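Trainee: sequence? don't have it. structure:
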């Protein structure tokens, strides 16, 4: 520990504080100490830490079993943020998020003496489970809706969707169709709300949109339904996978993208830049989500975060080659 302190230019007590109660140390000092820890490959004695501080150095994460890009990327970003601060992450993966399963998952992590817990909760149905969790557990909800009794970190899906729709309208499209995600997803409802708000602000009607299931197959099926309609010139898909299926259906029907129809997705998956054509989409900063969730949980552990505080990560519109002015304008 003394070597770490010397390299970081701090006292051994400050090093101990960073390792055992990082929420009490300024972020700049914390980063300097952790850089020295990594450079020297320092390994604190976890058993001694528990005895000395009552802290286990373990953070728990309750998530659900999914390979979808958004939830998987969120989980990865949380692990990265925790690892950078020498925390171990224990994950409970659930087959579904509901009142009973969330409660059981949190209790399992409490049984492992986790210092704090993050619940990745993008389903609307998770709210009931979060409301029944013990109030004395330092906990942060990631991706949850507004009506939960814990601090939340979430992407502003509504704002991202509004940017996507305004972009299409600014190109001269009369209106924008929307293929929504599943109705029980907070993300999908936020994106639909943003689509509707942007259309209504521009004086356009916003009918109830059809819902897909996040898969390319559902985007493909929707694309086959609309491909023969010459009045369709712009579509905002609820995620990039559905946009991919939509692009294939339009191509098979002989509709040029973006000449005949412009398409925007949401997520900016790594493959989006290589779709035919490269996809205009809304990028989510999952690294920032993980960092903010970790910092907020440290505040909760230290007792400084408000019960219903909410930290929002702004998404970014990435314009590529799948959007353009309508043909004939």
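Mentor: Ah, there it is. Note that the structure is predicted; figures quoted are calculated from it, not measured.
Trainee: CA only for contacts and neighbour counts going forward, please
Mentor: Noted.
Trainee: Any idea how far stretch 130-143 is from the middle of the chain?
Mentor: Stretch 130-143 sits 18 Å away from the centroid of its parent chain (Cα atoms, centre = their mean, to the nearest Å).
Trainee: Could you do stretch 83-96 as well?
Mentor: Per Cα atoms, centre = their mean, the displacement of stretch 83-96 from the mean C-alpha position of its chain is 16 Å.
Trainee: What are the buried residues along that stretch?
Mentor: With burial defined by 16 or more other Cα atoms under 10 Å, the residues of stretch 83-96 counted as buried are 85-94, 96.
Trainee: got it, and stretch 182-193?
Mentor: Across stretch 182-193, burial judged by 16+ other Cα under 10 Å covers 182, 185-193.
Trainee: which residues are in contact with it?
Mentor: 122-125, 143-145, 156-162, 178, 180-181, 211-214, 238 (Cα atoms under 8 Å, 6 or more residues apart in numbering).
Trainee: swap the cut-off to 6 Å and go again
Mentor: With Cα atoms under 6 Å, 6 or more residues apart in numbering as the test, stretch 182-193 has contacts from 122-124, 157-158, 161, 181, 211, 213.
Trainee: Alongside the first one, take a look at this:
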């Protein structure tokens, strides 16, 4: 660092500020220091810096699984947001056992500055001691021990159900997510609320596991019922299975059955037909999660109230 300072004609403290991305460096000086670092091949030593500062600049991520498209999309967004702030990630998946306390212990052993808990794992976070971790939980009820962020799933579900009713359906069937998922419960709540507001009777929902296979299996039951004319599906992957089941049964989409999903995954526009869905802003969610966990790790905003839920957008395509 001293050699970089001499080459750039600045103090060692200024180099330290540039390395730590401090805003207290004017752009011209920052550019000169960064040029000297590049010329000399200087790289900050993460482990040494952690010993000196007591912070590893590493964020833990806890997920039930990364097999679901939503979790993978959110992890990608978190990784990009962390990288932009100079943070690395340590990822722990819970699997079938779901022992989140053990996950927190492992992250503590790795010296992470804080952790982000994703989606289905959020229910477990309420029953485990974060043991001093700066913690942000995605999609969970408010809790004084950690920050909570998320999407307004109920609002998205209401917009989806209203769209299907507005095109003439007498009621809307629901292919729901798994029990125990906060997001699935909120999407089901929004669906029920919109049907009640319109005076429509809610059919008994069918419950899948987020996979296209479960959407196809339950979709075969819906396809066999001639009264089904509109289906709101709790995620796009299950909607994909439903589309196949309806096509195999000779039910035209959307003429016979309108289908609407949730998430707007990257391939939703390439389904046959292109899928109408509710778009989650995973990039904004990931950025918000990283910003909050970094603020809490640095002792900033720990007492601040949770930010408002992100409002999803209805994206209308050919399936409805």
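Mentor: Arrived safely, thanks for sending. Predicted model, so just to flag it, every value in this text is computed and none were measured.
Trainee: And the TM-score between them?
Mentor: The TM-score (TM-score structural alignment, normalised by the length of the second structure) is 0.85; 310 aligned residues with a Cα RMSD of 3.2 Å.
Trainee: most surrounded residue in the contacts of stretch 182-193 of the first structure?
Mentor: Within the contacts of stretch 182-193 of the first structure, most neighbours by other Cα atoms under 10 Å means residue 161, with 32 neighbours.
Trainee: Which residue in the second structure aligns with it?
Mentor: Under the alignment (TM-score structural alignment), residue 161 of the first structure pairs with residue 157 of the second structure.
Trainee: so how far is the helix or strand harbouring residue 224 of the first structure off the chain centroid?
Mentor: Element membership for residue 224 of the first structure (DSSP states H and E) is helix 216-226. With Cα atoms, centre = their mean as the basis, helix 216-226 of the first structure stands 25 Å off its chain's centre.
Trainee: likewise stretch 140-148 of the first structure?
Mentor: On Cα atoms, centre = their mean, the centre of stretch 140-148 of the first structure falls 11 Å from that of its chain.
Trainee: go on, stretch 121-140 of the first structure?
Mentor: Mean C-alpha position of stretch 121-140 of the first structure versus that of the full chain (Cα atoms, centre = their mean) differs by 17 Å.
Trainee: Any buried residues in it, and which?
Mentor: The neighbour-count check on stretch 121-140 of the first structure (16+ other Cα under 10 Å) flags 121-130, 133, 137-140 as buried.
Trainee: Quick check: the aligned residue for residue 263 of the second structure in the first structure?
Mentor: Using TM-score structural alignment as the criterion, residue 263 of the second structure maps onto residue 267 of the first structure.
Trainee: which non-adjacent residue is nearest that match?
Mentor: Nearest residue to residue 267 of the first structure, sequence neighbours excluded (Cα to Cα, 6 or more residues apart in numbering): residue 283, at 5.0 Å.
Trainee: And for that neighbour, the neighbour number?
Mentor: Neighbourhood size, residue 283 of the first structure [other Cα under 10 Å]: 17.
Trainee: Any figure for the gap between the match of residue 263 of the second structure and residue 279 of the first structure?
Mentor: Separation of residue 267 of the first structure from residue 279 of the first structure (Cα to Cα, to the nearest Å): 11 Å.
Trainee: Same drill for the two, tell me which one is more crowded.
Mentor: residue 279 (28 against 24).
Trainee: residues contacting that one?
Mentor: 272-273, 320, 322 are the contacts of residue 279 of the first structure under Cα under 6 Å, 6+ apart.
Trainee: distance of the counterpart of it in the second structure from residue 263 of the second structure?
Mentor: Correspondence of residue 279 of the first structure to the second structure, assessed by TM-score structural alignment: residue 275. Counting by Cα to Cα, the gap from residue 275 of the second structure to residue 263 of the second structure is 11 Å.
Trainee: ok, residue 265 of the second structure to residue 273 of the second structure distance?
Mentor: The spacing between residue 265 of the second structure and residue 273 of the second structure, counted by Cα to Cα, is 15 Å.
Trainee: Kindly report the same for residue 162 of the second structure.
Mentor: Applying Cα to Cα to residue 162 of the second structure and residue 273 of the second structure gives a distance of 20 Å.
Trainee: Same question for residue 4 of the second structure.
Mentor: The gap separating residue 4 of the second structure from residue 273 of the second structure is 58 Å, by Cα to Cα.
Trainee: same deal with residue 40 of the second structure?
Mentor: 55 Å.
Trainee: What of residue 320 of the second structure?
Mentor: 9 Å.
Trainee: Those two: which has the busier surroundings?
Mentor: Neighbour totals were compared for residue 320 of the second structure and residue 273, and residue 320 leads with 21 against 17 (other Cα under 10 Å).
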